[in-house]
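Novice: structural data only, the sequence is not supplied:
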């Protein structure tokens, strides 16, 4: 749990174990981090939406989540977009992803994803602050569910070193299923507060998992495996997919 919070959030914890076994367990427990961060962002978004309207509430929620993660997943999303969009061989694409600057593909992807997240959340907050808060929670949890699937034992690391190599191939399929199933159950229970969300929240998470899995397959074929950036891109894909699914299912 320390590994999960220490690497996936700004929560100041001391990571006492830094090995592959701890990393694999951390990816299975990642939805717990999502639930905590999502609850904070959901509360902030609901408060702002109550006082200033749904669009600002959506911006507040997305902004708080970005701050609580140091923008780690957004940075990964931009890097993967630049790598995939470069059209270069795997080695060159991975080098592009490691560079500190951001290219046109990364900028465009970030803008579109953030716009989609804010627009989808604004619609949820327009229904009620509670509906918007539950959507934020679902997106944050879904994003961390994706991490376990990206670290399945059948998925290799694209290069040695870094967080990706530390956690690649460390999660058993059964553990990923159990982690996601527990997260979906938690969201269904949270959805009791809003009757129409009981089935919508877990359904949206399940649908979003398909999008993040497609991205994973593309990255494995393109780069030869995962990196920390790929995991971040999977998380943002799952979060955005959840919000879009909720908007369509409403």
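Specialist: In hand now; what should we look at? None of the values given here were measured: they were computed from a predicted structure.
Novice: make it CA atoms for all contacts and neighbour counts henceforth
Specialist: OK.
Novice: the helices in the protein, which residues?
Specialist: Shown for the chain, the helices assigned by DSSP state H span residues 2-8, 20-52, 54-68, 72-86, 90-98, 104-127, 129-150, 162-167, 173-190, 197-223, 228-249.
Novice: comparison target, given below:
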């Protein structure tokens, strides 16, 4: 489990963690730790954004700081995957050609548009949440970051094929057992509901935000699952870029749902 934890933080963040093992069993255990990586990264971003909000920096500045921090803490890895997948899908070419487009180092028009829309949506949603309070915005960051990384459980679930014979996608594809994913999912649901309740405080506000957190989690994972199904049909399986796109899709969708409850 320690090797899996190292693998998770070493591949999903810029935190200085040494990865001692790089094999499929370790990769499977690492994906089970992925939501925890999201909590840690989201917590670091929330400290920055929440601090700016408390110092009267304003909701918009706090939101921009959080989105920028999450990008910096991952070297933009997932954002790059989102842009590459957008280019691959937007090309409307056969799977082999689309995969070559995704592997290219440049970014095309589809990638630029989707990347900008995703970032603008994340900032707008977080600004709305921070407009309610620093606590609501900060929890939204943590919830969205954890939801994004939780989508990797579905992306790497047993039976999910890899589109390429090598690369990160091939290493992690099909490594997560359904039973293990279910246990992690139950823990995540409990944490989301408890965090939403705490963010809202006692009474009906806490209950409303607990429901909002669960809906944000479900919506984020659902949107990522839809993207996964489409990518598997188009490309024949997953790649590291597809997993990155799932993370950003789930993160964005969760933020949109959360901001609707936080602003109510």
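Specialist: Yes, it's here. What you see is a predicted model, and the numbers here were worked out from it, not measured in a lab.
Novice: just send the helices of the first structure back as JSON lines, with mean neighbour count and distance to residue 14 of the first structure too.
Specialist: Shown next, in JSON lines, are the helices of the first structure (neighbours: other CA atoms under 10 Å; distance: least, CA to CA, whole Å):
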{"stretch": "helix 2-8", "mean neighbour count": "20", "distance to residue 14 of the first structure": "7"}
{"stretch": "helix 20-52", "mean neighbour count": "23", "distance to residue 14 of the first structure": "13"}
{"stretch": "helix 54-68", "mean neighbour count": "22", "distance to residue 14 of the first structure": "17"}
{"stretch": "helix 72-86", "mean neighbour count": "23", "distance to residue 14 of the first structure": "19"}
{"stretch": "helix 90-98", "mean neighbour count": "18", "distance to residue 14 of the first structure": "26"}
{"stretch": "helix 104-127", "mean neighbour count": "19", "distance to residue 14 of the first structure": "31"}
{"stretch": "helix 129-150", "mean neighbour count": "29", "distance to residue 14 of the first structure": "20"}
{"stretch": "helix 162-167", "mean neighbour count": "21", "distance to residue 14 of the first structure": "17"}
{"stretch": "helix 173-190", "mean neighbour count": "18", "distance to residue 14 of the first structure": "24"}
{"stretch": "helix 197-223", "mean neighbour count": "20", "distance to residue 14 of the first structure": "30"}
{"stretch": "helix 228-249", "mean neighbour count": "26", "distance to residue 14 of the first structure": "20"}
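Novice: export those to a markdown table and tack on distance to residue 156 of the first structure?
Specialist: Putting those into a markdown table (distance: least, CA to CA, whole Å) gives the following:
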| stretch | distance to residue 156 of the first structure |
| --- | --- |
| helix 2-8 | 20 |
| helix 20-52 | 13 |
| helix 54-68 | 28 |
| helix 72-86 | 17 |
| helix 90-98 | 14 |
| helix 104-127 | 24 |
| helix 129-150 | 9 |
| helix 162-167 | 8 |
| helix 173-190 | 14 |
| helix 197-223 | 8 |
| helix 228-249 | 12 |
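Novice: next up, the contacts around the residue mapped onto residue 168 of the second structure from the first structure.
Specialist: By TM-score structural alignment, residue 168 of the second structure lines up with residue 163 in the first structure. Residues in contact with residue 163 of the first structure (CA atoms under 8 Å, 6 or more residues apart in numbering) are 227-228.
Novice: okay, residue 163 of the first structure and residue 16 of the first structure: tell me how far apart.
Specialist: 16 Å (CA to CA, to the nearest Å).
Novice: residue farthest from the centroid of the first structure?
Specialist: Relative to the centre of the first structure, the most outlying C-alpha is that of residue 51, 27.7 Å out, by CA atoms, centre = their mean.
Novice: aligned to residue 54 of the first structure, what sits in the second structure?
Specialist: Looks like residue 54 of the first structure aligns to residue 59 there (TM-score structural alignment).
Novice: got it, and residue 72 of the first structure?
Specialist: Under the alignment (TM-score structural alignment), residue 72 of the first structure maps onto residue 77.
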